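Asks: build me a model from this:
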Amino acid sequence: MSMSPTKAKGKSPVTLSMTGYGHAVKENGQVRIEVEIKTVNNRFIDISFKMPRSYLCIEHRLKDAVKSVLSRGKVDVYISRTPLDAKAVEVAFNRPLFEKYYGIYLELCKITEADKVPLTKVVSEILHVRDVLSYDDSKDLDESESELVVEVLREALNRVIEMRRREGEVLCEEVLRRLSGLSSLKQKIEAEALGNSAQKMRLLEERLKELSPDIVSDRERLAMEAAYLADKVDVTEELKRLESHLAQFNETLSRSPQGRKLDFIVQELYREFNTIASKAQSGEIQGLVIDAKVELEKIREQIQNIE
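Replies: The predicted model follows:
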């Protein structure tokens, strides 16, 4: 029996993409089982099977095998069964249906006065019509075949995981690169914010001098006005939260699964950048915020495909 698939190889978790494909085939002398799995991104785990009716009794077991290694994504599983023992397959010939189609063919020949095609070709075409020939290889599903189906499914899942891991590594590198750019923009905003706050204070003093020299001499009132203005333009708390969110993003990226939490953190980053832009009232800072939001949008696009 094959080893059960694992979510990641190595000691530390890896980033997995939700896009994957896996294919596996095995036989035991009586039957050949083929499994094909395709996965794409989806908010939750959504598994669908297309397989012989005789396998419905083990669908819950197959679904559990998928859920044990995949936590998000749209998962389509195709399972086909080919008997290797011809004696185990019964073929039924629906003679009345065949005669009905053959009669229609002869009638059409009279109506159209068309030349008749070779009989072998006519017979071949009619035999391919649905229900003219029916195949019955159904039997009670035995334990050995059940185990074979599960084994082939797990092999296909292993290949899905390998592909998702490779795709995930590329995604992770891209996200980390953009996260580094986001951190640099945050530092530039921080530097601009310090200068912006000092400039606002100088403007306040100049305007107060223009209004009344007495107000400027009232240091207590001036301090109150300055504190009020500083509170309106100060983005220190937002910058601290940005730093915290960026660190949390990095830490979350080292765990698996990560996608949903990363999406939430990106929303929080958007919120902080928007608040900074509205409070700072600085063209330079607002420009940096726009650049940051462009990077955030790129990150959001990437993490939509992270498990």
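Asks: C-alpha from now on. contacts and neighbour counts both.
Replies: Will do.
Asks: all helices of the chain, in order?
Replies: Applying DSSP state H to the chain gives helices spanning 59-67, 95-112, 119-127, 143-211, 213-217, 219-233, 236-253, 259-280, 283-303.
Asks: turn these into CSV, including distance to S134.
Replies: Listed next are those as CSV, based on distance: least, Cα to Cα, whole Å:
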stretch, distance to S134
helix 59-67, 25
helix 95-112, 12
helix 119-127, 10
helix 143-211, 23
helix 213-217, 99
helix 219-233, 79
helix 236-253, 53
helix 259-280, 47
helix 283-303, 48
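Asks: how about those, which one is nearest D85?
Replies: Minimum separation from D85 across those (Cα to Cα) falls at helix 143-211, 14.0 Å.
Asks: show me what the closest one is packed against.
Replies: strand 20-27, strand 31-40, helix 59-67, helix 213-217, helix 219-233, helix 236-253, helix 283-303 (3 or more Cα pairs under 8 Å, 6 or more residues apart in numbering; DSSP states H and E).
Asks: repeat that for 7 Å
Replies: Counting contacts by 3 or more Cα pairs under 7 Å, 6 or more residues apart in numbering; DSSP states H and E, helix 143-211 is packed against strand 20-27, strand 31-40, helix 213-217, helix 219-233, helix 283-303.
Asks: dump those to JSON lines, plus mean neighbour count and distance to L108.
Replies: Listed next are the helices and strands packed on helix 143-211 as JSON lines, based on neighbours: other Cα atoms under 10 Å; distance: least, Cα to Cα, whole Å:
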{"stretch": "strand 20-27", "mean neighbour count": "19", "distance to L108": "45"}
{"stretch": "strand 31-40", "mean neighbour count": "20", "distance to L108": "42"}
{"stretch": "helix 213-217", "mean neighbour count": "13", "distance to L108": "107"}
{"stretch": "helix 219-233", "mean neighbour count": "14", "distance to L108": "87"}
{"stretch": "helix 283-303", "mean neighbour count": "18", "distance to L108": "58"}
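Asks: identify whichever of these lies nearest to L253.
Replies: Taking these one by one with Cα to Cα, helix 283-303 is closest: 10.0 Å.
Asks: related to what we said a few turns ago, just tell me which of the helices and strands packed on helix 143-211 ends up closest to L246.
Replies: Comparing those by Cα to Cα, helix 283-303 comes nearest, at 11.3 Å.
Asks: now show me the structure for the sequence below, then we'll compare the two:
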Amino acid sequence: MKSMTGYGKGQARVGGLALTAEIKTVNHRFGDINIKAPRFLLSFDNEIKKRVGERLRRGKIDVYISQEVSESLTTVPVLNRPLAESYMDLFRKMEAWFDLRDGVPLSLLAQQRDVILMQEAAPDPEGSSQCLFAALDQALAEVERMRAVEGQATREDMETRLRLVEQLLEQIKERAPLVVEEWRQKLHQRLERLSGELEVDPQRVAQEVALFADRCDISEEVARFASHLNQFRDLLGKDEPVGRQLDFLAQELNRETNTMGSKSNDAELTRMVVQVKAELEKIREQVQNVE
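Replies: Presented below is the predicted three-dimensional model:
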């Protein structure tokens, strides 16, 4: 089991190119990958998403690629041709206006501001690819380690709470049949006190007890609840993303608990159901962070 929260950082250097990859992940219903990288790496966006998506299946995933300043990176002069042509057009007009015959020297054109620009030499695609994915793989490995550690802690917490829920379920199963019997005894006691004032119909009393038993019957809810718990436990042991399935089962467990609570006509049974709901809410909070 893995958490959806994590952070990883990787660095790599190939030739004169040095890149740093940082990955930050938080909870999200689906897999949402966002990339911020230098312009010369834009062509690698699809490959980055594919590589990240294969290893991080769910979560909001932000990938940051930054280029480090390196003295070994070379700069090259680049001609700003549109600006140079504008200067040459102006110089020729000036020659005509002032009747000049010496021509326009290259040195004059080169001295004009922004005619020649200095730019970093673009890294070669192969070197860029090696450097990028070396840094990215390091960051991914670190994120996965962090998500695995947090996932294990989350699993242990849920297992502890599941054991408590199972204990409460056993108490509910023991208590539920007693509720009808206790209500029947109390009904007979009240009727005995009133026996001198009215005539008691045993058949009508039996019908009332049967109706009460039907309204309070939670055996089906308990059986479904136990089945959902077993499925939940099975998913905890799987070596694959199970967050969505766990979330669905947590909702189903909560639904069965609500039905038990609505049928409860006993203070002690209601107290147990409320405890179960409290633990299920904590479990569901943890499930929201499971990949």
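Asks: ok, which of the helices of structure 1 comes nearest V35 of structure 1?
Replies: Per Cα to Cα, nearest to V35 of structure 1 of those: helix 143-211, 6.0 Å.
Asks: out of the helices of structure 1, the one nearest D46 of structure 1 is which?
Replies: Here helix 59-67 is closest among the helices of structure 1 (Cα to Cα), at 9.6 Å.
Asks: once aligned to structure 2, how far is that closest one on average?
Replies: Compared with structure 2 after fitting, helix 59-67 of structure 1 has a mean deviation of 0.5 Å; criterion: mean Cα distance after the TM-score superposition for structure 1.
Asks: corresponding residues in structure 2 for that helix?
Replies: Counting by TM-score structural alignment, helix 59-67 of structure 1 pairs with residues 45-53 of structure 2.
Asks: what does stretch 177-187 of structure 1 give?
Replies: With TM-score structural alignment as the criterion, stretch 177-187 of structure 1 aligns to 160-170.
Asks: what's the burial count for the counterpart of E268 of structure 1 in structure 2?
Replies: With TM-score structural alignment as the criterion, E268 of structure 1 lines up with E252 in structure 2. For E252 of structure 2, the neighbour count with other Cα atoms under 10 Å is 16.
Asks: and N27 of structure 2, by the same measure?
Replies: Neighbour number of N27 of structure 2 under other Cα under 10 Å is 19.
Asks: now R159 of structure 1
Replies: 18.
Asks: give me the nearest residue to it, chain neighbours excluded.
Replies: In this structure, R159 of structure 1 finds its nearest non-sequential neighbour in G22, 4.7 Å apart by Cα to Cα, 6 or more residues apart in numbering.
Asks: mind listing what the aligned partner of the one you found in structure 2 touches?
Replies: Aligning on TM-score structural alignment places G22 of structure 1 opposite G8 in structure 2. Contact analysis of G8 of structure 2 by Cα atoms under 7 Å, 6 or more residues apart in numbering lists 22-24, 139-140, 142-143.
Asks: where's the alignment partner in structure 2 of Q302 of structure 1 relative to R55 of structure 2, distance?
Replies: Matched to structure 2 by TM-score structural alignment, Q302 of structure 1 sits across from Q286. Going from Q286 of structure 2 to R55 of structure 2 by Cα to Cα, to the nearest Å gives 21 Å.
Asks: do A110 of structure 2 as well
Replies: Distance from A110 of structure 2 to R55 of structure 2, by Cα to Cα: 52 Å.
Asks: same thing with V274 of structure 2?
Replies: On the measure of Cα to Cα, V274 of structure 2 and R55 of structure 2 end up 39 Å apart.
Asks: map E34 of structure 1 onto structure 2.
Replies: E34 of structure 1 maps onto T20 in structure 2, by TM-score structural alignment.
Asks: follow-up on the earlier one: between the helices of structure 1, which gets nearest to F44 of structure 1?
Replies: The nearest among those, by Cα to Cα, is helix 259-280 at 9.3 Å.
Asks: can you pull the contacts of the residue most central in space within structure 1?
Replies: Nearest to the mean C-alpha position of structure 1, by Cα atoms, centre = their mean, lies N41 at 2.5 Å. By Cα under 7 Å, 6+ apart, the residues touching N41 of structure 1 are 18-19, 73-74, 305.
Asks: could you redo the last one with a cut-off of 10 Å?
Replies: By Cα atoms under 10 Å, 6 or more residues apart in numbering, N41 of structure 1 lies in contact with 17-20, 72-75, 304-307.
Asks: residues in contact with the residue mapped onto V289 of structure 1 from structure 2?
Replies: Under the alignment (TM-score structural alignment), V289 of structure 1 maps onto V273 of structure 2. Contacts here follow Cα under 10 Å, 6+ apart; on that basis V273 of structure 2 touches 165, 168-169, 172, 257-262, 264, 267.
Asks: distance of V273 of structure 2 from S219 of structure 2?
Replies: 14 Å.
Asks: tell me, what's touching these two both at once?
Replies: 172, 260.
Asks: about what we covered before: tell me the buried residues within the contacts of V273 of structure 2.
Replies: 165, 168-169, 172, 257-258, 260-261, 264 (16 or more other Cα atoms under 10 Å).
Asks: farthest pair in these?
Replies: Going by Cα to Cα, the pair spanning those furthest: V165 and S264, at 17.5 Å.
Asks: look up how far I47 of structure 1 lies from the residue nearest to the centre of structure 1.
Replies: 12 Å.
Asks: ditto for Q30 of structure 1
Replies: The value you get for Q30 of structure 1 to I47 of structure 1, if Cα to Cα is used, is 28 Å.
Asks: quick one: which of these two has more around it?
Replies: For Q30 of structure 1 versus I47, neighbours defined as other Cα under 10 Å are more numerous around I47 (16 against 12).
Asks: show the contacting residues for the aligned partner of that one in structure 2.
Replies: Using TM-score structural alignment, the partner of I47 of structure 1 in structure 2 is I33. Applying Cα under 10 Å, 6+ apart, we find I33 of structure 2 in contact with 25, 48-50, 52-53, 56-63.
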